[in-house]
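J.: Got a sequence here, can you build the structure:
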Amino acid sequence: MFWTADCGIDGHTPVDVDDLDLVCIAPLPSYVWYQDMADFAETISDEAASRRLARAIQGEGAFRRFKNELHEKYPHLLPAWYAFRDMRAARRAVQWLVNNSLIDHETGERFVTEPQIPTFPEPAAGLRDFPNDESRTCPRTQRRPSRNQVRIPVCMPSHR
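T.: Next up, the predicted model:
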């Protein structure tokens, strides 16, 4: 919704901003979004893609390199990345609503704690799908995905 203090919401009636019950929404620091990229790279079942994405986010320009790597080398991972990123953003938004008493605690906690497994596109013919099995460990870290992480299935050409 667009409005100004001079013209108000309706475009005619001036509004005193101090009279409105507004809640300020502070932007999240970039390290939060950076951690999403790092977590996504860690949860990918394709080890080569995982390593390349993890390397892409090292140093300055991490966001651009990550985006370029996905678009140029791994476009098949874009739907998984967008689902992963959106799921994380939605959880943060709901947690913010709870923290600011804009929704009740029980509703917010139910949304945040229930598994929000994003749906992924079906693999194309001739490609194999890695199972979304949380009992598997990350090959690089030898850790299992945390409660908030989802093992990202990756479609790769089958080797015969």
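J.: use CA for all of it now, contacts and neighbours both
T.: Noted.
J.: Tell me where this structure has strands.
T.: 127-129, 155-157 (DSSP state E).
J.: who wins for proximity to P29 among these?
T.: Between P29 and the strands of the chain, the tightest spacing by Cα to Cα is seen for strand 155-157, at 32.4 Å.
J.: now the other sequence, so there's something to compare against:
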Amino acid sequence: MVQVAIQDIVDAIGMTGTEDQYYLDLGTGDLLFYSDMAADEDDVQERLDAGDDQLLPLPDLYEINDYATMAAFVDTQDDPVNGELARAIQGRGAFRRFKDEIIRLGVAQAWYAFEAAAHYELAVAWCNENHVAYTEKA
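T.: Take a look at the predicted model:
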């Protein structure tokens, strides 16, 4: 059975974008990056097209759900920060406004710690659901 460093999974979750996907190679334990932007020259795409069952996708943006993480963080804040951030995450441009507001309100470090903890919890849950053994240190 392959074993991975949980922090590697956490880092991959934190770097996943709209055009990106990470996969765990169940044979080697390596994390492989795939991007729609570079699909033509990607070994991962070839393996996926060939039906390689050794590639296990890590959580995608839908599963990561950064908006829900932001909303949960807002709920942890006291007034008036809570109210300012709650307004910031409404409507289009919520992510940009949120980033601007956490800096302006002086809670950026608290946010990044909260986000890292959320990604860690997601990584552990993903490993458990997929029967992937992990270590705490790389």
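J.: quick one: contacts for the residue nearest the centre of the second structure?
T.: Nearest to the geometric centre of the second structure sits I13, at 2.7 Å (Cα atoms, centre = their mean). Listed by Cα atoms under 8 Å, 6 or more residues apart in numbering, the contact set of I13 of the second structure reads L58, P59, D60, I64, H119, A123.
J.: and it, that's in a helix?
T.: Yes. I13 of the second structure forms part of a helix when assessed by DSSP: H, G, I helix; E, B strand; the rest coil.
J.: hmm, back to that, output the strands of the first structure in JSON lines, with distance to L97 of the first structure appended to each entry.
T.: Below are those laid out as JSON lines (distance: least, Cα to Cα, whole Å):
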{"stretch": "strand 127-129", "distance to L97 of the first structure": "36"}
{"stretch": "strand 155-157", "distance to L97 of the first structure": "36"}
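J.: just to revisit the earlier point, in the first structure, what sits opposite the residue nearest to the centre of the second structure in the alignment?
T.: Taking TM-score structural alignment, the alignment leaves I13 of the second structure unpaired with respect to the first structure.
J.: Serialize the strands of the first structure to CSV and add fields for mean neighbour count.
T.: Output for the strands of the first structure, formatted as CSV (neighbours: other Cα atoms under 10 Å):
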stretch, mean neighbour count
strand 127-129, 15
strand 155-157, 15
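J.: which one of those lies closest to D19 of the first structure?
T.: Nearest to D19 of the first structure, of all the strands of the first structure, is strand 155-157, at 54.3 Å by Cα to Cα.
J.: Which residues are in contact with the aligned residue in the second structure for M37 of the first structure?
T.: By TM-score structural alignment, M37 of the first structure lines up with M70 in the second structure. Neighbour list for M70 of the second structure: I89, E115 [criterion: Cα under 8 Å, 6+ apart].
J.: quick one: M70 of the second structure and Q90 of the second structure, what's the gap?
T.: Computed as Cα to Cα, to the nearest Å, the M70 of the second structure to Q90 of the second structure distance reads 11 Å.
J.: tell me, what's touching these two both at once?
T.: With Cα under 8 Å, 6+ apart, M70 of the second structure and Q90 have no common neighbours.
J.: so where is the lengthiest helix in the first structure in the second structure?
T.: Using DSSP state H, we find that the single longest helix of the first structure is helix 78-99. Matched against the second structure by TM-score structural alignment, helix 78-99 of the first structure falls on residues 108-129.
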